[in-house]
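In: make a model of this:
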Amino acid sequence: MSKAFTRETEGEGDDDDQDGAASSLPAGTKNYITPAGYTRLRDELLQLIDEERPKVVEVVHWAASNGDRSENGDYIYGKKRLREIDRRIRFLTRRLEIAEIADPALHHGGDQVFFGATVTYADEAGDERTVTIMGIDEADTLAGQVSWVSPIARALIKARQGDVVRLTTPMGVQEVEVLKVDYPPPAQA
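Out: Below you'll find the model as predicted:
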């Protein structure tokens, strides 16, 4: 029998870790997330449930009523898209259920690095970099955000402005100096 006609085993092809963007949490740790990150994930979940999924279901229903499903592109693509949406909904639901909202504004004005801090540091060569320590599900390296479980974040956490910390990299241990620590201001009510 051709591979095309075999059924995927359970779990195979059902990888809920969405495109590597959100890696799994270390065992026994909490899923810290900023209030803004939580809101973005919740909004995405609601948009998928309330808007996108019903539209795709409607297209699939219409395509199924057209007869032969084996050569019906709308039906085939729609079913595939529904699986993708349902997988993302399951993923977001699980992540939001275990999310621990941590507001970085509580540390505004402090000089010690905690979750949510924007830290400017210099490496041994004197190159300065700025990173914001975010939750696993919201970090965007292209925007200068790193996950709180990343090596640089782990090295910086609990350091203070002016401290020199050791960062373990694939190329060896490197010392970095914390130059500046910032937090967002508290939200105005």
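In: going forward, measure contacts and count neighbours with C-alpha atoms only.
Out: Fine.
In: how far does stretch 43-53 sit from its chain's centre?
Out: 17 Å (C-alpha atoms, centre = their mean, to the nearest Å).
In: and the contacts of it?
Out: Outside of stretch 43-53, the residues within contact range by C-alpha atoms under 8 Å, 6 or more residues apart in numbering are Leu82, Ile85, Ile89, Leu92, Thr93.
In: need the nearest residue in space to Gly162, chain neighbours excluded.
Out: Val178 (5.2 Å; C-alpha to C-alpha, 6 or more residues apart in numbering).
In: next, the second sequence, to be compared with the first:
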Amino acid sequence: MGRYRPPRQRGSRYITPEGEQTLREELHQLWKVERPQVTSAVHEAAKNGDRSENGDYIYGKRRLREIDSRVRFLRKRLDELEVVDRIPADTGKVRFGAWVTLEDEDGQEQRWRIVGPDEFDVKSGKLSMDSPLARGLLGKGLDDEVVLHSPAGEKHYWVTGIHYDGV
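Out: Purely as a prediction, here's the structure:
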């Protein structure tokens, strides 16, 4: 057995419709496309004889375990997720799914979308609602100040724009 790892803290269960679609596409790709290909490769490698020194067989079995593990995770996660496909009644406040424009102390602007933990991508401007910055933003309105405490010290941001897709 491997070393003990304590259970990970569960992320929030909210997700955007786009995020849910991405997870469903990944599940389909793994289960219907990739797994049958790897299974076939393992079957062919098993025919070659000594499996203990057969790299294709060893790698294929390892890849099957990885695929099965990810498929189990995705199925469980998709069952418990709640898709947020409505715009909140008060669009003047930062809520889940909002695009938020922030201005820092130097006048630099950043634009973030508040999304679920299963779909965050910092490079494309998607921020997990469980992150410290997003938690500080939730519930704020235009021109509100957000203080982010980090190891480098406090950082101050001001909300300069709030936009929801479809509005």
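In: any buried residues in stretch 48-62 of structure 1, and which?
Out: Buried residues in stretch 48-62 of structure 1, defined by neighbour count with 16 or more other C-alpha atoms under 10 Å: Leu48, Arg53, Val56, Val57, Val59, Val60.
In: helix or strand: which one has the fourth one?
Out: Pointing back at Val57 of structure 1 there. Under the criterion of DSSP states H and E, Val57 of structure 1 resides in helix 53-64.
In: quick one: the helices in structure 2?
Out: Remark: helices assigned in structure 2 by DSSP state H are 17-28, 35-46, 55-80, 132-137.
In: count the neighbours of the residue nearest to Gly162 of structure 1 for me.
Out: Neighbour count of Val178 of structure 1, defined by other C-alpha atoms under 10 Å: 25.
In: now do the one 3 residues further on
Out: Neighbours of Val181 of structure 1 under the rule other C-alpha under 10 Å: 24.
In: sorry, back to before: which single one of the contacts of stretch 43-53 of structure 1 is nearest to Trp148 of structure 1?
Out: Lowest distance from Trp148 of structure 1 to the contacts of stretch 43-53 of structure 1 (C-alpha to C-alpha) belongs to Leu92, with 19.0 Å.
In: isn't the closest one up against Leu41?
Out: Yes: using C-alpha atoms under 8 Å, Leu92 of structure 1 makes contact with Leu41 at a distance of 6.8 Å.
In: tell me which of the two has more neighbours.
Out: Leu92 (20 against 17).
In: what lines up with that one in structure 2?
Out: Under the alignment (TM-score structural alignment), Leu92 of structure 1 pairs with Leu74 of structure 2.
In: and what of Leu156 of structure 1?
Out: By TM-score structural alignment, Leu156 of structure 1 lines up with Leu137.
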